[in-house]
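Colleague: I would like to see how this sequence folds:
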Amino acid sequence: MAHELVEAMANMKEQEALRIVDDLLAKGEDPNMILGFASEAMQVVGERYQDGTYFLPELIMSGEMMKKVGEVVRPRLAAQQTSAAKLGTVVLGTVRGDIHDIGKDIVGFMLEVNGFEVVDLGIDQPEENFVQAVKERHPQVLALSGFLSVAFDSMKSTIEQVEAAGLREGLKVIIGGGQMDDTVRRYTRADAYGDDAMAAVAFAKQTAGA
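Modeller: Model (predicted):
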């Protein structure tokens, strides 16, 4: 059934996807696992967008579908949480020169439902906005998003400015959003890169010692 959820969401079959989510919850499946499969479907959508199979309307539709899945799953996740205390704080945003927000929004949602306070700066954010947010909010993690390859330079300069401001110690940086790999991670001087939203959650939990 998990494979069916990925397939339904990747093929833009919203009602079928929501029915499968309801069935999985009724069977007692882990809501985090369900969100993981939904995130996997979003990765498929992103790949189809990159190869020209899907276009902007499908990206928007998939983002809305992910939000609806999250709304269904969120109460079950809240019931599982044994403490209201947040695991930590994550500053999140799409870097200068990039206006894509669907991947960022999914990561932000997944972090929130897993117990993190998320400071979402939005899209096309200049380096100084990230520096200011880190200075004011003292996050454990800085998450930089960018779908386009031009975002790599913005990620690099953002991290450099955070370092120049003396804010890098004790702060972990993860990048994601497009075709990320370890070469890009080394170029930007980030601590990690994420292929999907669950990778970002796992990194944040590891950083927070959760």
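Colleague: use CA for all of it now, contacts and neighbours both
Modeller: Will do.
Colleague: ok, and the closest non-adjacent residue to residue 198?
Modeller: residue 36 (6.2 Å; Cα to Cα, 6 or more residues apart in numbering).
Colleague: buried stuff in whichever strand or helix holds the one you found?
Modeller: Under the assignment given by DSSP states H and E, the secondary-structure element containing residue 36 is helix 31-50. Within helix 31-50, the residues that qualify as buried are 31-32, 34-46, 48, counting by 16 or more other Cα atoms under 10 Å.
Colleague: among those residues, which one lies nearest to residue 126?
Modeller: Using Cα to Cα, the shortest approach to residue 126 within those belongs to residue 46, at 24.6 Å.
Colleague: one more, please, to line up against the first structure:
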Amino acid sequence: MSKIEEVKAKVEAGKSKLVPGLVQEALDEGSAAGDILQAMVDSMGVVGEKFSSGEIFVPEMLIAAKAMSKGVDVLKPLMAGDGSASLGTCIIGTVAGDLHDIGKNLVSMMIESAGFDMVDLGVDVPADTFVQAVKDNANVKLVACSGLLTTTMPALKEAVATVKAACPEIKVIVGGAPVTPEYATEIGADGYAPDAGSAAVKAKELATA
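Modeller: The predicted structure follows:
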């Protein structure tokens, strides 16, 4: 098994103590930092699929994401000078009136692992705060709004409308338990993701479209 394959397997298994060493070994063998990162992103894609299909649960997913972030830490200094390493900045937050953050945190980790710089606004975020964050940060390509309560669906709608009105060039992606693709389209979002794995794929798609 090549070192990159080993990195992939260990990220998937959530072996955060072993991943940094294996990433370093893969680099020493001559693998490109970008290729190693891609292997870890692919690995998290598999984890995301297993999570979606109910094979694994939130704890396993968090453990794998942690293993990946340890690997990314080794690569960061090498990729800092590589302008292609970042797909831009993504602003993320749970909409006003909603205090759930586990799903949002997972999505944030997955989108970051796909190559974005993340700005996490936390929970109970008013629509205007999303707009302010777009203005305060450089190279924002994407705003991700999460809503996990049916009662906060209007707040999700307001957040999308406010961001779109103030920053029409910014893509908005939404998700959360009560959100459907139809509702996402209805409120004018550019993308919808049912889970963290697909959020990363969709984020990449929107940023590079």
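Colleague: now what about the TM-score between them?
Modeller: Structural agreement between the overlaid chains, expressed as a TM-score with TM-score structural alignment, normalised by the length of the second structure, amounts to 0.68; 196 aligned residues with a Cα RMSD of 3.8 Å.
Colleague: show me what the residue nearest to residue 198 of the first structure lines up with in the second structure.
Modeller: Matched to the second structure by TM-score structural alignment, residue 36 of the first structure sits across from residue 38.
Colleague: how about residue 71 of the first structure?
Modeller: Using TM-score structural alignment as the criterion, residue 71 of the first structure maps onto residue 73 of the second structure.
Colleague: how big's the offset between the strand or helix carrying residue 183 of the first structure and the second structure?
Modeller: With elements delineated by DSSP H and E, residue 183 of the first structure resides in helix 182-188, which encompasses its position. On superposition with the second structure, the mean distance recorded for helix 182-188 of the first structure (mean Cα distance after the TM-score superposition for the first structure) is 4.5 Å.
Colleague: quick one: residues in contact with that helix.
Modeller: 152, 153, 155, 156, 157, 159, 175, 191, 192, 193 (Cα atoms under 8 Å, 6 or more residues apart in numbering).
Colleague: just stretch 126-146 of the second structure next, same as before
Modeller: Contacts made with stretch 126-146 of the second structure from outside it, assessed by Cα under 8 Å, 6+ apart, are listed as 87-96, 104, 121, 155-156, 158-160, 162-163, 166-167, 170-176, 203, 206-207.
Colleague: now which of these would you call buried?
Modeller: By the neighbour-count criterion of 16+ other Cα under 10 Å, these include these buried positions: 87-96, 104, 121, 155-156, 158-160, 162-163, 170-176, 203, 206-207.
Colleague: for the first structure, which helix is longest?
Modeller: Ranked by residue count under DSSP state H, the longest helix found in the first structure is helix 56-80.
Colleague: what residues sit buried inside that one?
Modeller: Within helix 56-80 of the first structure, the residues scored as buried using 16+ other Cα under 10 Å are 58, 59, 62, 63, 65, 66, 69, 70, 73, 74, 77.
Colleague: isn't the fourth one up against residue 102?
Modeller: Just to be clear, that refers to residue 63 of the first structure. Yes - assessed by Cα atoms under 8 Å, residue 63 of the first structure is found in contact with residue 102 at 5.7 Å.
Colleague: SS state for residue 87 of the second structure?
Modeller: Three states are possible here, and by DSSP: H, G, I helix; E, B strand; the rest coil the one that applies to residue 87 of the second structure is coil.
Colleague: just give the nearest non-adjacent residue to it, would you?
Modeller: Leaving aside its sequence neighbours, residue 87 of the second structure sits nearest to residue 116 (Cα to Cα, 6+ apart; 5.1 Å).
Colleague: so how far is residue 78 of the first structure from the aligned partner of that neighbour in the first structure?
Modeller: Aligned counterpart of residue 116 of the second structure in the first structure: residue 111 (TM-score structural alignment). Separation of residue 111 of the first structure from residue 78 of the first structure (Cα to Cα, to the nearest Å): 13 Å.
Colleague: quick check: neighbours shared by those two?
Modeller: Here residue 111 of the first structure and residue 78 have no joint contacts, going by Cα under 8 Å, 6+ apart.
Colleague: okay, how far is it across stretch 117-130 of the first structure, tip to tip?
Modeller: The first residue of stretch 117-130 of the first structure is 16 Å away from its last residue (Cα to Cα).
Colleague: for the spatially most central residue of the first structure, give me its contacts.
Modeller: Against the mean C-alpha coordinate of the first structure, by Cα atoms, centre = their mean, the closest residue is residue 107 at 1.8 Å. By Cα under 8 Å, 6+ apart, residue 107 of the first structure lies in contact with 196, 197, 198, 200, 201.
Colleague: which strand or helix spans the third one?
Modeller: Okay, so that is residue 198 of the first structure. Applying DSSP H and E as the criterion places residue 198 of the first structure in helix 197-208.
Colleague: what does that helix contact?
Modeller: Residues from elsewhere that reach helix 197-208 of the first structure (Cα under 8 Å, 6+ apart): 36, 39, 87-88, 90, 103, 106-107, 110-111, 114, 140-141, 172, 174, 192-194.
Colleague: buried sites along it?
Modeller: Taking 16+ other Cα under 10 Å as the neighbour-count basis, helix 197-208 of the first structure is seen to contain the buried residues 197, 198, 199, 200, 201, 203, 204, 205, 207.
Colleague: aligned partner of the first one in the second structure?
Modeller: When the structures are aligned by TM-score structural alignment, the residue of the second structure matched to residue 197 of the first structure is residue 200.
Colleague: what about residue 52 of the first structure, neighbour count?
Modeller: 9 (other Cα atoms under 10 Å).
Colleague: where does it land in three-state SS?
Modeller: Assignment for residue 52 of the first structure (three-state DSSP): coil.
Colleague: cool, and residue 105 of the first structure?
Modeller: Once three-state DSSP is applied, residue 105 of the first structure turns out helix.
Colleague: right, I'll leave it there.
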